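>>> I need the structure of the sequence given here:
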Amino acid sequence: MGKLDSKIAVVTGGSSGIGFAIAERFIEEGAKVYITGRRTAELEAAVHKLGDKAKAFQSDVSDLGSLDRLFTAVDKEEGRLDVLVANAGVIAASPIREASEEHFDSMFDVNVKGTYFTLQKALPLMPDGASVILVSSCLATKGYPGHSVYNATKAAIRSLVRTAAAELVSAGIRVNTLSPGPVDTPIIEAQVGSPEAAEAFRKQAAAHVPLGRIGRPEELAAAALFLASDDSSFSTGMDLVIDGGMTQL
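You can find the predicted model right below:
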């Protein structure tokens, strides 16, 4: 018997990296999982790997109409949503002196606006006992140079979780934050542009982690399973930081 038997879950940004690992673990534990993303080919490849308990839905979280279509489909096909993982996000670097309005808007539109309205539009489908997981970052509490906008978006997510948890406690819906540290995902190559630069980034990031390495997606999936399942039935409004001790020691 799995910890999420017969549960219906949505994982945004679920075609690769942490989102894919979360979807995979949820399916192993008995859930049916809708994964979303902006690129259809990547979604279809992910569903092929995940099997028949996964369903892909092309969606851009910064587009409210796209979110409406997603949750209308889930409502029509399933009638409820037991677990929401708002994982979709983007990251780009820029020092404050050079940051453009486009740089600012692009990250706030996805990381904050997208997460906020993903939560809002999912709520009508969520029954008593449902779980919401909003993915933030350990950098929400760090003054990491060059990432002022990204860090601010993730701090906003942490704040949102506190208010949402307080508002939804009477409905029996738990809301928690999952905050990863550096994790070995394809986003590293996307950020730095070459395999050699990616390897250098991994070594540099690991040097800041007390455990001496960066994380694995499956480690974040295990943490997400805890927050999604009854194992965390006495937890709401919390921030589960999985960063190898980077912000804690």
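>>> contacts and neighbour counts: CA atoms only from here.
Noted.
>>> all strands of the chain, in order?
8-11, 32-37, 54-58, 83-86, 131-135, 174-180, 239-242 (DSSP state E).
>>> could I get the ones you listed as JSON lines with distance to A164 and mean neighbour count?
Shown next, in JSON lines, are the strands of the chain (distance: least, CA to CA, whole Å; neighbours: other CA atoms under 10 Å):
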{"stretch": "strand 8-11", "distance to A164": "18", "mean neighbour count": "26"}
{"stretch": "strand 32-37", "distance to A164": "22", "mean neighbour count": "25"}
{"stretch": "strand 54-58", "distance to A164": "25", "mean neighbour count": "21"}
{"stretch": "strand 83-86", "distance to A164": "13", "mean neighbour count": "28"}
{"stretch": "strand 131-135", "distance to A164": "9", "mean neighbour count": "26"}
{"stretch": "strand 174-180", "distance to A164": "7", "mean neighbour count": "26"}
{"stretch": "strand 239-242", "distance to A164": "13", "mean neighbour count": "21"}
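>>> nearest to S229, out of these?
In terms of CA to CA, the element of the strands of the chain nearest to S229 is strand 131-135, at 7.7 Å.
>>> the protein: helices as residue ranges?
17-28, 40-50, 64-78, 101-107, 115-122, 148-168, 187-192, 195-206, 217-228 (DSSP state H).
>>> and T236, which of those is closest to it?
When the helices of the chain are compared (using CA to CA), the closest one is helix 148-168, at 6.1 Å.
>>> got the angle between that closest one and helix 115-122?
Helix 148-168 runs at 30 degrees relative to helix 115-122, counting by axes from the mean of the first three to the mean of the last three CA atoms, to 10 degrees.
>>> one more to line up against the first:
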Amino acid sequence: MHSAAKGCLIALARGTAVEWAAHNIRVNVVPPGLTVTPFIEASYPRWPDPAGYRRTREDTIPLGRLATPDGVADAILFLACPESSYITGAVLPVDGGYTAF
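I've put the predicted structure just below:
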């Protein structure tokens, strides 16, 4: 279900980007990977070996670590700044390379 919803959101954003480009309105998608949040941090104690479980999750990410909220925000900030003024309809995954393989 999550994959279908993400795919629909990406398709919607790309279509919207094309429709609104003539008005100089840009639409992009920033799908974050597993991000260190209070919710995620609270989930680890449910496992018999919380630190081991976290390491297992980090081992699935090429950069070897979880995203931070600041890291995700930095990507969004980039897309909002003038340096990205020619980017629309893009998907910028902030996932440490997880979707690269």
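>>> just the TM-score for the two chains, thanks.
TM-score for the superposed chains, counting by TM-score structural alignment, normalised by the length of the second structure: 0.85, backed by 99 aligned residues with a CA RMSD of 1.8 Å.
>>> about what we covered before: right, so the helices of the first structure: which one is the most enclosed?
helix 17-28 (a mean of 24; mean count of other CA atoms under 10 Å).
>>> need the counterpart of R213 of the first structure in the second structure.
Aligned by TM-score structural alignment, R213 of the first structure pairs with R65 of the second structure.
>>> residues contacting its match?
R65 of the second structure makes contact with E58, D59, G96, according to CA atoms under 8 Å, 6 or more residues apart in numbering.
>>> got the residues you listed as a markdown table, with distance to K6 of the second structure columns?
Converted to a markdown table, those look like this (distance: CA to CA, whole Å):
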| residue | distance to K6 of the second structure |
| --- | --- |
| E58 | 22 |
| D59 | 23 |
| G96 | 18 |
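>>> of these, closest to C8 of the second structure?
G96 (22.5 Å).
>>> just checking, that closest one touches A67?
Yes. Look at G96 of the second structure against A67 with CA atoms under 8 Å: they come within range, at 7.0 Å.
>>> who touches both of those two?
G33.
>>> need the strands of the first structure in TSV (columns: distance to L160 of the first structure).
Shown next, in TSV, are the strands of the first structure (distance: least, CA to CA, whole Å):
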stretch	distance to L160 of the first structure
strand 8-11	18
strand 32-37	22
strand 54-58	25
strand 83-86	12
strand 131-135	9
strand 174-180	9
strand 239-242	11
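>>> A21 of the second structure matches what in the first structure?
Under the alignment (TM-score structural alignment), A21 of the second structure maps onto V169 of the first structure.
>>> repeat for R54 of the second structure
By TM-score structural alignment, R54 of the second structure lines up with R202.
>>> D184 of the first structure versus that match, what's the distance?
Distance of R202 of the first structure to D184 of the first structure, given as CA to CA, to the nearest Å: 8 Å.
>>> which neighbours do the two share?
By CA under 8 Å, 6+ apart, the residues touching both R202 of the first structure and D184 are I214.
>>> adding distance to V132 of the first structure, write the helices of the first structure out as TSV.
Putting those into TSV (distance: least, CA to CA, whole Å) gives the following:
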stretch	distance to V132 of the first structure
helix 17-28	13
helix 40-50	22
helix 64-78	15
helix 101-107	21
helix 115-122	8
helix 148-168	9
helix 187-192	24
helix 195-206	29
helix 217-228	7
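>>> closest one to A86 of the first structure among these?
Proximity to A86 of the first structure (CA to CA) singles out helix 115-122 among these, at 6.0 Å.
>>> start and end residues in the second structure for the closest one, please.
Counting by TM-score structural alignment, helix 115-122 of the first structure sits on no residues of the second structure.
>>> so that helix versus strand 131-135, what angle?
Orientation check (the same axes, to 10 degrees): helix 115-122 of the first structure against strand 131-135 gives 160 degrees.
>>> just give the nearest non-adjacent residue to the residue nearest the centre of the second structure, would you?
By CA atoms, centre = their mean, the second structure has its centre lying nearest to P32, at 1.7 Å. Leaving aside its chain neighbours, P32 of the second structure sits nearest to V94 (4.7 Å; criterion: CA to CA, 6 or more residues apart in numbering).
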